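**Q** mind looking at a prediction? Sequence and model below.
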Amino acid sequence: MAHATDLILSSSSRLLTLYSPPPLQNAHQLPLPPGSLVSAIAADSSDNTQTLFPFLDSDATAPTRLLLLLLKRVVSGVQPTGSIHLGNYLGAIKNWVTLQDTYETLFFIVDLHAITLPYDVQELRKATRDTAALYLACGVDISKASVFVQSHVRAHVELMWLLSSSTPIGWLQKMTQFKEKSRKEGGENASVSLLTYPVLMAADILLYKSDFVPVGEDQKQHLELARDLAQRVNNLYGGRKWKKLGGRGGSIFKIPEPLIPQVGARVMSLTDGLSKMSKSAPSDQSRINLLDSKDLIADKIKRCKTDSFAGLEFDNAERPECNNLLSVYQIVSGKTKEEVMEECKDTSWGTFKPLLADAVIEHLSPIQVRYEEITAEAAYLDKVLSEGADRATEIAESTIHNLKQAMGFYL
C-alpha cells in the first residue's frame, strides 16, 4: 500500500539511530545487534509482521519487514483546551521531535478528553486545529510521525467501552486527578466522564500497541492503570481462551513502558514553583503560552515569583522557583546543566530574568513564524490530519478486531 511504502522510505534513514535512543530514563535499547536481528527475522517463516502491521502488503520484502519490526512505537497527545504553553512544549512536544527520529510515532490531539470538564463549545474546533498546527510548528515531521485528532478515530471510544467492562470502579475512584477535579466540580455535580476518562486514556495507549509512552512524573498513575488493564484483559480473554475462538492466542495487548525525560518533564508555574504549569490555572501570569508576544513573555518573566537567596542554584528544595527557571533556561538555551550552573551561580535575579526572557523569546520565535504559515493553509492542515487519522485507523481496527474476537463477539 502507498502509505506503508512512504513510511518505509521515510524511516530508512533512521535505521542508524535505532541503536542510539535519546537521553531518556527507561529508554529501552534493542537487546540484539543488527546482525542477530536480521538473521532471526530472515529465519522466521511465520507472518509476524502481517499481524503486527495489518496495513502492510502480504508480499512485502524482507527489508521492509525488518524495518517495521525494528521500529518501536510511541504514542502521545495533548488536550486542545486553552493555549499550549511552555510546560506542554518542554515537557512533551519538544521531546516528541527527538523521539520521532528513533521510533514509529503517533501524536494526536485528545479532544475527547477536553469535554470531561465544562468547556467553550465555540472554541473547541478552533483550539483543535490550533493545537495540530502547533505540533507541526514545533517540529513534528509528518514524514516520520502520524498526526491526527482523537475523535476522528472512532476506535478510541469503542475500545474505551470494551475496557470499561473489565475495569473495577474502585480503581477509578482511587485516581488522584479524579479526587481533585471532582472536588472542584462539587462532588455529585462532576460528570461520569471525569471518573472514566482514565479508561479512555488507557484506550488511547493500548489501541496502537504502544511500546513506550512519554509521561511526566505526575502522569505515571494513568500509565499504571493502562498497564494494569492490559494485564487484566490479557488474563481474562487472552492465551488459550482466545485461540479457541479462532484467534492467534497469547497476549491481546502489549504492556507499555514509560519514557520520562531527564529534564523538562515537569515545568512549574511562574507564580508558584510547587505547582505544575497548567492551562487551567486561573491566572495567565502563571504560564508562558507558545503564541505570547515578545513583550508579554518578557513581562511575565519580569513579574514571576523568585526568592531572596544570593546567587542561583539547581536542586535546592528550599528554592523551587529557582530550580524551575534555571531548568527552563537550560533547555531553551541548549546548554548543559553544568554550563548553566557556572554561568548563573553568582547572578542576581535582576540580571537573570532578562537573560531568560531573551532565551525563551529566541527559542519560540521560529515556532510562532511557522505556526502562522501553517494556519494560513487550511487545506494543508486538513490533509495532514486526514492522512494521520487514516494511518491510525488501520492500526486501531486490528486491535479492536482482536479484542472483540477474544471477548466472544460475533464478527
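**A** That came through fine. Numbers count the residues shown, from 1 in each chain.
**Q** alpha carbons only for contacts and neighbour counts from here, please
**A** Fine.
**Q** gap between the longest helix anywhere in the chain and the chain center?
**A** For the chain, the longest helix by residue count, based on DSSP state H, is helix 378-406. Using CA atoms, centre = their mean, to the nearest Å, the mean C-alpha position of helix 378-406 is found 17 Å from that of the whole chain.
**Q** now swap in stretch 279-298 and tell me
**A** Stretch 279-298 sits 22 Å away from the centroid of its parent chain (CA atoms, centre = their mean).
**Q** second structure for comparison follows:
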Amino acid sequence: MNRIFSGIQPTNQLHLGNYLGALRNWVRLQDTAENFFCVVDLHALTVPQDPESLRRSTREVTAAFIAAGIDPERSVIFAQSTVPGHAELGWLLGTLTPMGWLNRMTQFKEKSGKHREESGLGLYSYPVLMAADILLYKGTHVPVGEDQKQHVELARDIAGAFNRRYGVEYFPLPEPVIQGQAARIMSLRDGSKKMSKSDESDYSRINLTDDADAIALKFRKAKSDSDNLPDTKDGLTGRPEAENLITIYAALSEQSVDQVVAQFAGSQFSKLKTELADLAVEKLAPIGARMRELMSDQAELDRLLKLGTERAAAVANPILRGAQDLMGLVR
C-alpha cells in the first residue's frame, strides 16, 4: 500500500484554498493509502513566532484536519516536533545534501527577498527537513501544490544520494501528487495572487473558522469586473476574478469549469456571488462549527495529538535507527 505524508504549517488561519487544495483531497486518500498528516510546527519556526500563538495554531490546524473529515483512528495526525526523529534525520540528510541543490530552491529566494543575509539557516535548509519528514516514514507519495513540487523533487534527490552512498535501496523515491482542479485558489481581492493566510486583508480569503455571515459577506465584497460572465471557458482569459470565482464554485459543487460557465453564461457577477456564497456556507459552515467545538476542548485535542505521536513514532523510530546504523553511528 502507498504511504502518504503531507503537512501544513500552523501559521495564521487555514482558509478555503487549504481546504480545496489539500484537506478535502486528504480525506479522500484515507481509503487508498496509509496516511500521515502532520502539523509542521518546526517549519513554522523558520520565521519568528509568538509561542502562545504557535501552540494555539497547532491545535487549531489539528481541529481543522478532523473537522474536514480526517479520522484520527484511520489516519495518523500529529505535531512534527513531538517526534524527534524529524529533526534528527534532517541533520543526517543535511550532511549529504550539496549546497548547490539548496541554492536552486526558489522559495528561499522568494521568502528571504532583500534580507537574504539576515535570514536564518532554518529558512535556507528547511527543504532538507521537509525531505526528512517524508523519508522518516518511507513515504511513497506526497500530496502538494505546484509551488511545493520542487521540494518533493529534492527529497527524491536526497533519498537517491543516501541510497547510493550506502549501497542500499533504503529510502523510496517519493512521488509528488498534484490533485484536483482547485489546487490553486486565488485571493478574493486580487485574482492574480494566491489566496494566502498571511494576506493583510481578511476579505482576501474565506477562513475555515468564518461563520455563515462572514462567508456570505466576503463573497459579496469579492472583486469583480464590469462585464457579464462569459458563455465559454475561453472567455475567462484575462479575467482573473471571474476565473477564480468560477473555479471556486466548480470545486465546491464538484463540477467542471465548463459546466459552471454554462450555468452562469451571460449572468451578472451578483448572481454568481449570491449562489457561490450559499454553496460555500453549505459546505464550509459545518467545518467551522466543528472546529470551534473541538477548540473548546483542549484536553481532547491534546489526547488525539498524543495518540498520533505514539503511532507516528512507532513507524519513524525503526526507520531512523536503520539510517543511523547504515551511517555507522553507535546507538
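**A** Received, thanks. In this text the structure is predicted, and so the values were computed from the model without any measurement.
**Q** could I get the TM-score for this pair?
**A** The TM-score (TM-score structural alignment, normalised by the length of structure 2) is 0.95; 329 aligned residues with a CA RMSD of 1.5 Å.
**Q** returning to what we had before: mean per-residue distance, the longest helix of structure 1 to structure 2?
**A** Superposing on structure 2 and averaging over aligned pairs (mean CA distance after the TM-score superposition for structure 1), helix 378-406 of structure 1 comes out at 1.2 Å.
**Q** what range does that helix cover in structure 2?
**A** The counterpart of helix 378-406 of structure 1 in structure 2, using TM-score structural alignment, spans residues 298-326.
**Q** please apply the same query to stretch 36-56 of structure 1.
**A** Going by TM-score structural alignment, stretch 36-56 of structure 1 sits over no part of structure 2.
**Q** before we move on, what about stretch 116-133 of structure 1?
**A** Against structure 2, stretch 116-133 of structure 1 falls on residues 46-63 (TM-score structural alignment).
**Q** in the matching stretch, which residues are buried?
**A** Within stretch 46-63 of structure 2, the residues that count as buried by 16 or more other CA atoms under 10 Å are 46, 54, 56-63.
**Q** among these, name the ones in helices.
**A** Applying DSSP H to the buried residues of stretch 46-63 of structure 2, the entries found in helices are 54, 56-63.
**Q** what's in contact with stretch 215-224 of structure 1?
**A** 91-92, 175, 198, 201-202, 213, 258-261, 265-266 (CA atoms under 8 Å, 6 or more residues apart in numbering).
**Q** sorry, wrong one. I was asking about stretch 198-211 of structure 2.
**A** Contacts for stretch 198-211 of structure 2 (CA under 8 Å, 6+ apart): 12-16, 19, 64, 187-190, 195-197, 215, 218, 221-222, 281, 284-285, 287-289, 291-292.
**Q** try 6 Å
**A** 14-16, 187-189, 218, 285, 288 (CA atoms under 6 Å, 6 or more residues apart in numbering).
**Q** show me what counts as buried in the match of helix 378-406 of structure 1.
**A** Buried residues in stretch 298-326 of structure 2, counted by 16+ other CA under 10 Å: 301, 304-309, 311-313, 316-317, 319-321, 323-324, 326.
**Q** helix, strand, or coil at Ile77 of structure 2?
**A** For Ile77 of structure 2, the secondary-structure state derived from DSSP: H, G, I helix; E, B strand; the rest coil is strand.
**Q** ok, now Gly7 of structure 2?
**A** Going by three-state DSSP, the state assigned to Gly7 of structure 2 is strand.
**Q** report the spatially closest residue to it, excluding sequence-adjacent ones.
**A** Closest residue to Gly7 of structure 2 apart from its sequence neighbours, by CA to CA, 6 or more residues apart in numbering: Cys38 at 4.4 Å.
**Q** surely the one you found forms part of a strand?
**A** Yes - membership of Cys38 of structure 2 in a strand is supported by three-state DSSP.
**Q** neighbours of Val330 of structure 2, how many?
**A** 7 (other CA atoms under 10 Å).
**Q** how close does it get to Lys306 of structure 2?
**A** Distance of Val330 of structure 2 to Lys306 of structure 2, computed by CA to CA, to the nearest Å: 29 Å.
**Q** so which pair among the ones in helices among the buried residues of stretch 46-63 of structure 2 is furthest apart in space?
**A** Leu54 and Ala63 (14.1 Å; CA to CA).
**Q** possible to save the contacts of stretch 198-211 of structure 2 as a markdown table with secondary structure and neighbour count?
**A** Formatted as a markdown table, the contacts of stretch 198-211 of structure 2 follow (DSSP: H, G, I helix; E, B strand; the rest coil; neighbours: other CA atoms under 10 Å):
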| residue | secondary structure | neighbour count |
| --- | --- | --- |
| Leu14 | coil | 22 |
| His15 | strand | 19 |
| Leu16 | helix | 22 |
| Ser187 | coil | 25 |
| Leu188 | coil | 26 |
| Arg189 | coil | 20 |
| Lys218 | helix | 20 |
| Ala285 | helix | 19 |
| Gly288 | helix | 22 |
